[in-house]
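J.: curious how this folds, go ahead:
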Amino acid sequence: MSNVKVLPLLEPEAPEAVVPCCPPLTERPLTADEAEKTARMFKALGDPVRLRLFSLVASHEGGEACVCDISDVGVSQPTVSHHLKKLKEAGLLTSERRGTWVYYRVEPAVVAAMGQMLGSLG
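T.: Sure thing, here's the model as predicted:
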């Protein structure tokens, strides 16, 4: 048995809440429910615009970005909003309204857990 701490994947309960999900893929087979939750996250990142938006938020100074700073990805503002909503629903982003702007932040525990889940394959 290893002393390495494994972070769980997280799944949104509500738009701003997360709960544990899944173990590393090499630890044991995923249950149907775990596979569904995990697939939702990877499906959200499977769209090039969403992946780009996720990257823009993740790499933005301070770890968060105003929608006004990341909306130039080659699609209309309503489409940007749709993609950001999908990323939030998948538990990959959180958001906070400040005045007229919405600020997005990558959910670090989710990203770390996804990386750990896949990193164990190597």
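
J.: CA only for contacts and neighbour counts going forward, please
T.: Noted.

J.: list the residues that contact the residue nearest in space to the middle of the chain.
T.: Closest residue to the average C-alpha location of the chain: L92 at 1.7 Å, with CA atoms, centre = their mean. Contacts for L92 (CA atoms under 8 Å, 6 or more residues apart in numbering) come out as 41, 106-107, 110-111.

J.: one more sequence to fold, the one below, so I can look at both together:
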Amino acid sequence: MSKSETPVADVPCCPPMATTRVPAASAAALAHAFKALGDPIRLQLMSMIASAEAGEACVCDLTPAFEISGPTISHHLKVLREAGLVDAERRASWVYYRARPGMLQRLATLLTVDEAAHA
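T.: Below is the predicted model of the structure:
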């Protein structure tokens, strides 16, 4: 993230883009998260983390699900972390990842379309 970008955690949730224009500051920060999810591997990782039974996933469980190297998985997880989509916690030699529900809710709210309003 460049110095000029607003940290995602500081971006207020905005109304659905189908109802009003997205403010510039929100758009810049949220675009960073959408860009992170624009990669198929990161989208799958995000899905695995968000749907994990205990609410978190160990990198030791994520890595074997892909046919790419551990360092590449680590890079993708770093991108998700920097985009504000996941939190990470080191425990001994493993890192555990948790989805950030607030950020996922911001993205979901932005994409919400009220079918009745547009009918």
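
J.: TM between them?
T.: Put the two chains on top of each other and the TM-score (TM-score structural alignment, normalised by the length of the second structure) is 0.81; 109 aligned residues with a CA RMSD of 2.0 Å.

J.: the residue nearest to the centre of the first structure pairs with which position in the second structure?
T.: Applying TM-score structural alignment, one finds that L92 of the first structure aligns to L85 in the second structure.

J.: ditto for A39 of the first structure
T.: Counting by TM-score structural alignment, the partner of A39 of the first structure is A31.

J.: check which helices and strands the helix or strand hosting that match is in contact with.
T.: Taking DSSP states H and E as the criterion, A31 of the second structure maps to helix 24-37. Using 3 or more CA pairs under 8 Å, 6 or more residues apart in numbering; DSSP states H and E, the elements in contact with helix 24-37 of the second structure are helix 40-50, helix 70-82.

J.: chain center to that helix: distance?
T.: Centroid displacement of helix 24-37 of the second structure relative to its chain, using CA atoms, centre = their mean, to the nearest Å, is 10 Å.

J.: that one against the first structure, how far on average?
T.: Once fitted to the first structure, helix 24-37 of the second structure is off its aligned match by 1.1 Å on average (mean CA distance after the TM-score superposition for the first structure).

J.: of the contacts of L92 of the first structure, which belong to helices?
T.: Within the contacts of L92 of the first structure, residues falling in helices by DSSP state H are 41, 110-111.

J.: does A58 of the first structure really touch R52, like I thought?
T.: No - using CA atoms under 8 Å, A58 of the first structure makes no contact with R52, being 9.7 Å away.

J.: many thanks, have a good one.
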